[in-house]
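Colleague: The following comprises the amino acid sequence and a computationally predicted model.
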Amino acid sequence: MFSLTRVIAHNIRNARTKFTLPELAYNYKALEPIISGEIMEIHHTKHHQAYITNYNAAEEKLKVAVEKGDASAIIALQGALRFNGGGHINHSIFWNNLTPESTKPSAEMNSAIEASFGSFEKMVQLLSAVSVGVQGSGWGWLGYDKNEGKIKAVACANQDPLQATTGLIPLLGIDVWEHAYYLQYRNVRADYVKSIFDVINWNDVSERLRKAKE
């Protein structure tokens, strides 16, 4: 679970530069017609940037609260750190999970998918169902369970980060917040989820699995 103690320890140990908005490896229109350039630009420069701005502000407040020994303020900041920090983590994965190029899962990824789900098609069906079924806002994920050696399809609410919430190592995330698709797909989330598989960067997903298994 998301640990307040870890958050505090992290902030005390890491006197580092603030989070900044990562650059995309492709231009905003590169994923069209699957995801419009307008959506990508707003999503990246407005929504992701807002998570970063708010996280950095909360972290500064936490630093002051820790220095003052203000336990009430420290506790009160946990929600902002979780939400905005999770938003930054999730979106940083999401951008790299997407590509305008045609890619395929590695042999290792294919084997893991077949062992975990039975087939690639069944994995897509399950991940799609999990993603479409999120109530309100959240994410559908493929995550690697290091203990069981399997890939699992799960949902996380809001901006809860997968690993801190479930212990699964994130491989592939599908953002099903309305800001990720509404301008183009309106309220038909299922069409957006179905289409997004055409721009998944399986090279990135496969590399994440390789690193997760180390």
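Modeller: Thanks, I have the structure now.
Colleague: rest of the way, CA atoms for contacts and neighbours
Modeller: OK.
Colleague: Isn't Asn84 up against Tyr51?
Modeller: Yes - using Cα atoms under 8 Å, Asn84 is in contact with Tyr51, at 4.6 Å.
Colleague: now the spatially most central residue of the chain: how far from Glu207?
Modeller: The residue lying closest to the centre of the chain (Cα atoms, centre = their mean) is Asn90, at 2.3 Å. Computed with Cα to Cα, to the nearest Å, the distance linking Asn90 and Glu207 is 17 Å.
Colleague: what about the strands in this structure?
Modeller: Ranges of strands within the chain are 138-145, 150-157, 169-175, based on DSSP state E.
Colleague: Determine the set of other helices and strands touching the last one.
Modeller: It stands for strand 169-175. With contacts defined as 3 or more Cα pairs under 8 Å, 6 or more residues apart in numbering; DSSP states H and E, the packing partners of strand 169-175 are helix 78-97, strand 138-145, helix 162-166, helix 202-212.
Colleague: And it, what's buried?
Modeller: 169-175 (16 or more other Cα atoms under 10 Å).
Colleague: Strand 150-157 and that strand, what's the angle between them?
Modeller: If you take axes from the mean of the first three to the mean of the last three Cα atoms, to 10 degrees, strand 169-175 sits at 40 degrees to strand 150-157.
Colleague: Report the angle between strand 169-175 and helix 202-212.
Modeller: Here the directions of strand 169-175 and helix 202-212 differ by 150 degrees (the same axes, to 10 degrees).
Colleague: next, the one to line up against it:
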Amino acid sequence: MFKLRTLPFAEIPGFVSKETCEFHYGKHHQTYVNNLNNLIAGGEFEGKSLFEIVTKAQGGIFNNAAQVYNHDFYWDCITPNASARSAELEEALNANFGSVDKFKETFLNAATTLFGSGWCWLVYNNGKLEIKQTSNAQTPVTEGLIPLLVVDVWEHAYYIDHRNARPAYLEKFFSHINWEFVSKSLEWAKKEGINSINSYMKSLHA
């Protein structure tokens, strides 16, 4: 049985309020966990790891399993504390996007223009960094891509604090990225490849 992970902060003042945490984490994220447990009970995916379910399931089971992972990862990508990029990450952003500022512009534009509900990702793909948009519960993991950073652009992620102003939410998001986590994710991706995702999921859902 899967359990809701621990939220790594109580709030992020000016970006993610306690009320947003109560609804986004305590209700939406919890519901995906509950739904997943109910859907796999007595079936072929009962007792399987989250990684196995995300990469092999379809339909409602996939949707809820992927949303558990997508949210797990999102919470680790943001922080109320100052954080720094590793030299390795800085070099990779400069090499693939021209500069950190250009990466910010490209990433926020992709997140702003994603139609409807979904996610915007920075992924590691065979030595390159790429920006990837996914709709609804879709995740780059199913394409063999390794997430390094994600922003949630479902309205429930930002409506309480920012109403319908997605660009304002995204600007705040960028100023609260947990660069230490993103840097570690790049390090793990280079060392372990796709297994780094499995290791991350197991660290939260043993």
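Modeller: In hand now; what should we look at? Because the structure is a prediction, the values reported are computed rather than measured.
Colleague: TM value for the aligned chains?
Modeller: After superposition, the two chains reach a TM-score (TM-score structural alignment, normalised by the length of structure 2) of 0.84; 181 aligned residues with a Cα RMSD of 1.5 Å.
Colleague: one step back: buried deepest among the helices and strands packed on strand 169-175 of structure 1, which one?
Modeller: Most buried of these, by mean neighbour count (mean count of other Cα atoms under 10 Å): strand 138-145, with a mean of 24.
Colleague: got the contact list for it?
Modeller: For strand 138-145 of structure 1, contacts defined as Cα atoms under 8 Å, 6 or more residues apart in numbering pick out 127-128, 130-132, 134, 150-160, 162, 167-177, 209, 212.
Colleague: Quick check: chain neighbours aside, which residue is closest to Ser195 of structure 1?
Modeller: In space, Ser195 of structure 1 comes closest to Ile34 once its chain neighbours are excluded; the distance is 6.0 Å by Cα to Cα, 6 or more residues apart in numbering.
Colleague: What's that neighbour aligned with over in structure 2?
Modeller: When structure 2 is aligned by TM-score structural alignment, Ile34 of structure 1 is paired with Phe15.
Colleague: show me what contacts its match?
Modeller: Contact partners of Phe15 of structure 2, counting by Cα under 8 Å, 6+ apart, are 161, 169, 172-173.
Colleague: if we go to 10 Å?
Modeller: 78-80, 158, 161-162, 168-173, 175-176 (Cα atoms under 10 Å, 6 or more residues apart in numbering).
Colleague: any idea how far it lies from Lys172 of structure 2?
Modeller: Counting by Cα to Cα, the separation of Phe15 of structure 2 from Lys172 of structure 2 is 6 Å.
Colleague: Identify the contacts common to those two.
Modeller: Shared contacts of Phe15 of structure 2 and Lys172, defined by Cα under 10 Å, 6+ apart, are found at His162.
Colleague: so how many other residues sit close to the counterpart of Glu105 of structure 2 in structure 1?
Modeller: Counting by TM-score structural alignment, Glu105 of structure 2 lines up with Gln125 in structure 1. When counting by other Cα atoms under 10 Å, one arrives at 14 neighbours for Gln125 of structure 1.
Colleague: how far away is Gln125 of structure 1 from Leu172 of structure 1?
Modeller: 14 Å.
Colleague: Then Lys68 of structure 1?
Modeller: 40 Å.
Colleague: Same check on Glu108 of structure 1?
Modeller: Distance of Glu108 of structure 1 to Leu172 of structure 1, computed by Cα to Cα: 15 Å.
Colleague: How about Gly87 of structure 1?
Modeller: Where Leu172 of structure 1 is concerned, Gly87 of structure 1 sits at a distance of 15 Å (Cα to Cα).
Colleague: Return the residues in contact with Lys128 of structure 2.
Modeller: Neighbours of Lys128 of structure 2 in contact, by Cα under 10 Å, 6+ apart: 92-93, 95-96.
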